[in-house]
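Participant: just to be clear, the model below is a prediction. Sequence and coordinates:
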Amino acid sequence: MAGGMQHRQAEAGARYDVFHTDCPARDVVDHVTSRWGVWVLISLRSNDLRFYELRESIQGISEKMLAQTLRALVQDGLVWREVEPTTPPQVTYGLTEFGRDVGEPLTELFDRITRRLSPRP
């Protein structure tokens, strides 16, 4: 379970100023709430998935956008990435503890929305 833990803890008693453009927490929020970030976190909520499995689970995402989104979420410490040295390499992704913590309210939001929608014809 490798990955750069870029999220930083605030000093004791200090809080991030998320309204300031230099705030590191703002970047994480931008990545999580990006067009594809939320779908990656929701897709990984139950299982670790390989790249192609993620691509198949999120309809409409291109390989390029999936790769960019995963790169940002790994760098933020929300997702871990593991490469198996096979030919071709098998890359698996999963949620870190931080990613599960952030993804939980997103999953609840998704579940609330889908429960309240009218049934599909």
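Facilitator: Looks like it arrived, so ask away. Everything quoted here is computed from the prediction, not taken from an experiment. Residues are numbered from 1 along each chain as shown.
Participant: can we go C-alpha only for contacts and neighbour counts from here?
Facilitator: OK.
Participant: buried ones in stretch 19-32?
Facilitator: Of the residues in stretch 19-32, those buried under the neighbour-count criterion (16 or more other CA atoms under 10 Å) are 24-28, 31-32.
Participant: which parts of this protein are helices?
Facilitator: According to DSSP state H, the chain carries its helices in the segments 24-32, 37-43, 51-57, 63-75, 97-116.
Participant: what's the most buried one of these?
Facilitator: Between the helices of the chain, the one whose residues have the most neighbours on average, counting mean count of other CA atoms under 10 Å, is helix 37-43 (a mean of 21).
Participant: try it against this one:
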Amino acid sequence: MNKENACPLNYTMNLIGTKWKPLILFHLLDGALRSGVLQKHIPGISNKMFTQTVRELEKDKLISRKVYPVVPPKVEYMLTKRGQSLEDILKSLDAWGIEDAKQ
């Protein structure tokens, strides 16, 4: 953690605090998904934003990308060990959303 991210919450939010990152991470909790399948789980995300977001998550070592040498290309995304460590946080956010939506 550097000086700019001296606050642990600020550090965390810089890693996962966009509109799309938590959704992508959440949908990968149950295992690897092909790129197109993962994108279909996230209504409203454009191709450009999906690509940008998974690249950022990969750069931050929260997900990994596996490309299979087949035609047409097959790409899968999966959580890294670091990404898996966010499971409790993501599930808590999901549970909170379920409860709050009932009100």
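Facilitator: That came through fine. Keep in mind that this is a model prediction, so the values were computed, not measured.
Participant: measure residue 94 of structure 1 to residue 16 of structure 1 for me?
Facilitator: In this structure, residue 94 of structure 1 and residue 16 of structure 1 are separated by 26 Å, where distance is defined by CA to CA, to the nearest Å.
Participant: alignment lookup: residue 105 of structure 1 to structure 2.
Facilitator: Residue-level alignment of residue 105 of structure 1 against structure 2, with TM-score structural alignment as criterion, gives residue 89.
Participant: sorry, slip of the keys, the one I care about is residue 118 of structure 1.
Facilitator: Looks like residue 118 of structure 1 aligns to residue 102 there (TM-score structural alignment).
Participant: same question for residue 74 of structure 1.
Facilitator: In structure 2, residue 74 of structure 1 lines up with residue 58, judged by TM-score structural alignment.
Participant: from what I see, its match and residue 78 are in contact.
Facilitator: No: contact status for residue 58 of structure 2 versus residue 78: not in contact, 9.7 Å apart, counting by CA atoms under 8 Å.
Participant: ok, the spatially most central residue of structure 1 - contacts?
Facilitator: Here the mean C-alpha position of structure 1 is nearest to the C-alpha of residue 41 (CA atoms, centre = their mean), at a distance of 3.9 Å. With contacts defined as CA atoms under 8 Å, 6 or more residues apart in numbering, residue 41 of structure 1 is in contact with 32, 95, 99, 103.
Participant: for those residues, give me JSON lines that also has distance to residue 65 of structure 1.
Facilitator: Output for the contacts of residue 41 of structure 1, formatted as JSON lines (distance: CA to CA, whole Å):
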{"residue": "32", "distance to residue 65 of structure 1": "14"}
{"residue": "95", "distance to residue 65 of structure 1": "18"}
{"residue": "99", "distance to residue 65 of structure 1": "19"}
{"residue": "103", "distance to residue 65 of structure 1": "19"}
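Participant: in structure 2, which of these still touch?
Facilitator: Contacts retained in structure 2 from those (both residues aligned by TM-score structural alignment, their matches' CA atoms under 8 Å), given in the numbering of the listed structure: 95, 99.
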